[in-house]
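Student: Fold the following.
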Amino acid sequence: MADQTYDAIVVGSGISGGWAAKELTEKGLKVLLLERGQNVEHVKDYKNANQAPWEIPHRGRRTIEMLENHPNLKRDYVLNEQNLDWWAHEKDSPYVEKKPFTWFRGYQVGGRSLMWGRQSYRLADIDFEANLKEGIAVDWPVRYKDLAPWYSYVERFAGISGNRDGLDILPDGEFLPPMDLNCVEKEVAERIKAKWNGKRLMTIGRVANITQPHEGRVNCQYRNKCWLGCPFGGYFSTQSSTLPAAMRTGNLTLRPWSIVTKLTYDKDTQKATGVEVLDAENNQTYTYKAKVIFLCASAFNSTAILMRSATDIWPGGLGSSSGELGHNVMDHHFRVGANGTYEGFEDRYYFGRRPNGIYIPRFQNVGDDKRDYVRGFGYQGGASRSGWSRNVAEINFGAPLKEALTEPGPWSMGITAFGEILPYHENKITLSKDVTDKWGLPVLEMDAELKENEKRMRKDMMSEAVAMLEAAGLKDVRGFDAGYTLGQGIHEMGTARMGRDPKTSVLNGNNQVWDAKNVFVTDGACMTSGAAQNPSLTYMALTARAADFAVAELKKGNL
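Tutor: All right, here's what the predicted structure looks like:
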């Protein structure tokens, strides 16, 4: 196959890559969208989305073979028969754990946009300013005011349902009507608000599930089967939203099964000239050229591509001149909180299977609240009634058992904290010198862990959860810490951070690689700090902003 030239190449088709493809094609660029895995077509390839549990060979449960083949996925809920093909095959794509690290990857068109939790929150002024004020890592090169219009822009297209709560710590957005709190959640929310004089708030989650028809998509059907793909387009994914928009322009070429081995680089112009691609099916190598390249392969894979590029000039790879490429690994630590039972409302139930829960925004180290650690955490969770699948106290058979199973059980509620992990330089990824993947590429070695700041935070994450549920009147409240290893939050961030100085960062304030101004990195790799909020909405906003800048620079002849 002859070399081919495009205006722009986008590597990765997940949340960030889909947005890059949409924005660049709508602005008139001819774009090649590369995805290392299989194609997944909207609706047609959601093979289990409309299946009942009894129609799945093993009812969706784990088999012995699955446990043997997926030692990483089995560490958490993600190992599931119903969407197993949407998670990276670990034997083909292994990695090395110098310290325990749980890495859940989605290698197909749409990436993890098909399986994400869809919680969508803006970062606030306090998040962008924290590094500078606390003398941690480096300063973000942007502030909330720089991203606010782009948050609005992506929210309006993606479709985020939520409540406008008027909080500085959690800026409001352009929301579709919110989902409802159920009766117990409303009661708990009122009691928490009263106990802490409005300084703590429980609200409905801000979620990328649409609550009314939007952008040609049908509103959420409350099936809570989102991670199997939604035939209705009820939640934001590359397939339901950004890819169709890009395709409508006629400017997009999608190429699945395309593993980018490296960027090609011209040291005279100090620009990337294109990408080298290994076809995952035929093992042939192809070269594609472009004026602009967007790396959106997910945080660590984008960084790995940089590490394999221009090594004749920089041994550590393109973007390594600062010494920060691969460093400052972040995630959100969680699996700690509390749960309890609620007495009352036995005559009340809830409608459907709401694919969303409650959210309690960060209240630690805000205003006059001071802790023995920096930064903070928010809570997610919800209240529900146990149904026919609960443990039944009556050890009977026949009619008594059947009657017990027809009555819903008591109300219970649980909340889980998601906390910020600081950007420590020593938390890093590197290319292995000994281990390669199925295609002969060096795999990543993970060397990252929680530090004392997060460990102190976790104690508060549990104790505050217990305090709030007890204050709200729940009974038998129990705190829990189920343990956590980096990566389990599936919010990998850092390793190619933004900054104000090429000596201390990989990217500038427009997401350009300092060492190659026509290369943009807009996925989680670019994050300078992690905040406590789910990060995907920020990736969307940064990507749309960078694409707008890139096209403007192209027109000026600067790229």
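Student: When you work out contacts or count neighbours from here on, use the C-alpha atoms and nothing else.
Tutor: Fine.
Student: Pretty sure residue 537 sits in a strand.
Tutor: No: per DSSP: H, G, I helix; E, B strand; the rest coil, residue 537 lies outside any strand segment and is helix.
Student: what about the closest residue in space to it that isn't next to it in sequence, neighbour count?
Tutor: Spatial nearest neighbour of residue 537, excluding adjacent residues (Cα to Cα, 6 or more residues apart in numbering): residue 120 at 5.4 Å. Residues within reach of residue 120, counting by other Cα atoms under 10 Å, total 22.
Student: Equivalent analysis for residue 55, please.
Tutor: The burial count for residue 55: 11, using other Cα under 10 Å.
Student: One more: residue 275?
Tutor: 25.
Student: Which residues are in contact with the residue nearest to residue 537?
Tutor: 160, 206-208, 534-537 (Cα atoms under 8 Å, 6 or more residues apart in numbering).
Student: Residue 13 and residue 109: what is the separation?
Tutor: Distance from residue 13 to residue 109, counting by Cα to Cα, to the nearest Å: 6 Å.
Student: this one as well, want them side by side:
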Amino acid sequence: MHTRQQEPLADHYDAIVVGSGISGGWSAKELSEKGLKVLLLERGRMIEHVTDYHTATKAPWEFPHRNARMPIDLLKKYPVQNRTGFAITEATHHHFVNDLENPYVEEKPFDWIRGYHVGGRSLMWGRYSFRFSDLDFEANAREGIATDWPIRYKDIAPWYDYVEKFAGIAGNRDGLPHLPDGQFQPPLPDNCLEQHFRKSVNEQFADRKVISARAAHITAPTKEQTELGRAKCQFRNMCMRGCPYGAYFSTQSATLPAARRTKNLTVRPHSIVNSIIYDEKLGKATGVRVIDEQTNQWHEFRAKIIFLNASALGSTFILLNSRSNRFPNGMDDSGQLGHNLMDHHFHVGANAIYERDLDKVYYGRHPAGLYIPRFRNLGQDQQPFKRGYGFEVYTGRQNWDHAYGLEGFGADFKQKATQFGNWTITLDAFGECLPYYDNRVSLTDEVKDKWGQPVLKMDVHYRENETLMRKDAQEQAVLMLEKAGFSTIEGFDSQAHPGLSIHEMGTARMGNDPKTSVFNKFNQHHIVKNVFCTDGACMTSSPCQNPSLTYMALSARAADYAVRELKKGNL
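Tutor: Below you'll find the predicted structure:
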């Protein structure tokens, strides 16, 4: 495992990018490809593509506990990360933060799921990649909620095209105005259960459509992608361990090698950005203060422009902690910094069993299934709640583990245990959370982290609108499964806390008015013009689609604008 990359030889750069996840990788790529000398700062360790994916090809029997359970003493380090129910295994735990070293305060329950290493959560993300539409960008203005988005679909559509072609998105062109089509590679194939469910719902429900999930997996590599060493998806579905084939989009497989080949990029891991340095005479930022994760030494690095891509709450921490005479409460004049925290509410829907086609199996484990785009509050459909939700649809065939519940012994039992069980299906809704001003994070000294810094305090909860939406989502999931002829249908609502969807958004939102927003339509700080933010912190609302593709597009768009402004001498 790489523990350190060579110290950078300089402390002055054209641009500093804070954070190396999905948005940070894109910012670093775009800025370096445009000729800027870029310093990419990552608070965690270095992870190199392929060579540092130590569990990527291991079989279950190669783990001490067969990858079935974690030793209790090791599990104690991950009390928050383990709340996901899937993240902390022998194969993946090293990609998640040690919660004991990285504490935060929960005024109300909030599940902050993090990965501190080069690549960030781009190594572990779910890879669903959907565009937003004007239904989403106009929602706040149309309903008089919070503040208006400063952009519309036409502003970002060319950048969606640009990032999709580079990243590689598998999907179909479905012709849905509220879920715009993109630049797709061939979709991931359906199994027989998915074929049945898609056909049944699409025939029986005029107001909704089951589509292939649009996922950041290469199915037909382009010349550009193969030149970066990327290959098509192998259908292993062990993505969270790191993909040695580069089949899914990550910083390691895509944006980092593209940035490195320019010779303009310096990567410095183990670099915890504490705050932004603000020069009151110049009226702009001049650099960042950094704590070395390993030595606890402080450093200052200077640059002409700074891109914050430390994740929604990571970037907000830096802004809140960037105090000066000009900004005594953090780098903000609007009073919105730290407020309007959103996350998709999910883990509500229904499960069922499919007792047909038991003579059929499938090859491989495709990493994304079906998706049911939002169908509520479109046109004439008006619900007692605002906005809507979409369903991720997961299917599979019970393996030998179905024998846990079987009775018997001897040869007959062994024969039953070697057969596949029933097909299963789950519909899990991801719903929009409205931007509430008092859903907020703030700095507190009640607890300090390992490096003596204050930590974030979370004061966030869902409200009546989300509760009404969840009730409808469960009812509709059950109804669709009933209409499709499934058996043993069970609705569920786990009442997941904010954060668990791992789609934190808001807290430093975009807007047209510096009195009500932190960043402008180009993700540029309203007051400190050479500071940009293109991660989840900048989101003005939380459309029910997965947001990462939008972070990519915003990052590429903001980098293009920043370089043009820099060349004009405006920064």
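Student: tell me which of the contacts of residue 120 of structure 1 is nearest to residue 17 of structure 1?
Tutor: Comparing those against residue 17 of structure 1 with Cα to Cα places residue 536 closest, at 11.9 Å.
Student: Aligned to the closest one, what sits in structure 2?
Tutor: Matched to structure 2 by TM-score structural alignment, residue 536 of structure 1 sits across from residue 548.
Student: Just to check, its match is in contact with residue 21?
Tutor: No: taking contacts as Cα atoms under 8 Å, residue 548 of structure 2 lies outside contact range of residue 21: 10.3 Å.
Student: Of these two, give the one with the bigger neighbour count.
Tutor: The residue with more neighbours, out of residue 548 of structure 2 and residue 21, is residue 21; 27 against 22, by other Cα under 10 Å.
Student: For that one, list the residues it contacts.
Tutor: 118-122, 250-251, 309-311.
Student: Columns distance to residue 282 of structure 2 on top of those residues, output as TSV?
Tutor: Output for the contacts of residue 21 of structure 2, formatted as TSV (distance: Cα to Cα, whole Å):
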residue	distance to residue 282 of structure 2
118	32
119	33
120	33
121	35
122	36
250	37
251	34
309	24
310	25
311	28
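Student: shared neighbours, residue 13 and residue 109 of structure 1?
Tutor: Contacts common to residue 13 of structure 1 and residue 109, judged by Cα under 8 Å, 6+ apart, are 35, 238.
Student: more neighbours, those two?
Tutor: residue 13 (34 against 30).
Student: Show me what the more buried one aligns to in structure 2.
Tutor: Under TM-score structural alignment, residue 13 of structure 1 pairs with residue 20 in structure 2.
Student: Tell me who's in contact with its match.
Tutor: With the criterion set at Cα under 8 Å, 6+ apart, residue 20 of structure 2 makes contact with 40-42, 117-120, 251, 309-310.
Student: if we go to 6 Å?
Tutor: 42, 118-119 (Cα atoms under 6 Å, 6 or more residues apart in numbering).
Student: Check residue 293 of structure 2 too.
Tutor: So residue 293 of structure 2 contacts 270-271 (Cα under 6 Å, 6+ apart).
Student: same deal with the one 4 residues further on?
Tutor: Residues in contact with residue 297 of structure 2 (Cα under 6 Å, 6+ apart) are residue 291.
Student: got it, and residue 95 of structure 2?
Tutor: residue 115.
Student: That one -> structure 1?
Tutor: Using TM-score structural alignment, residue 95 of structure 2 lines up with residue 86 in structure 1.
Student: what about that match, distance to residue 47 of structure 1?
Tutor: From residue 86 of structure 1 to residue 47 of structure 1 the distance is 12 Å (Cα to Cα).
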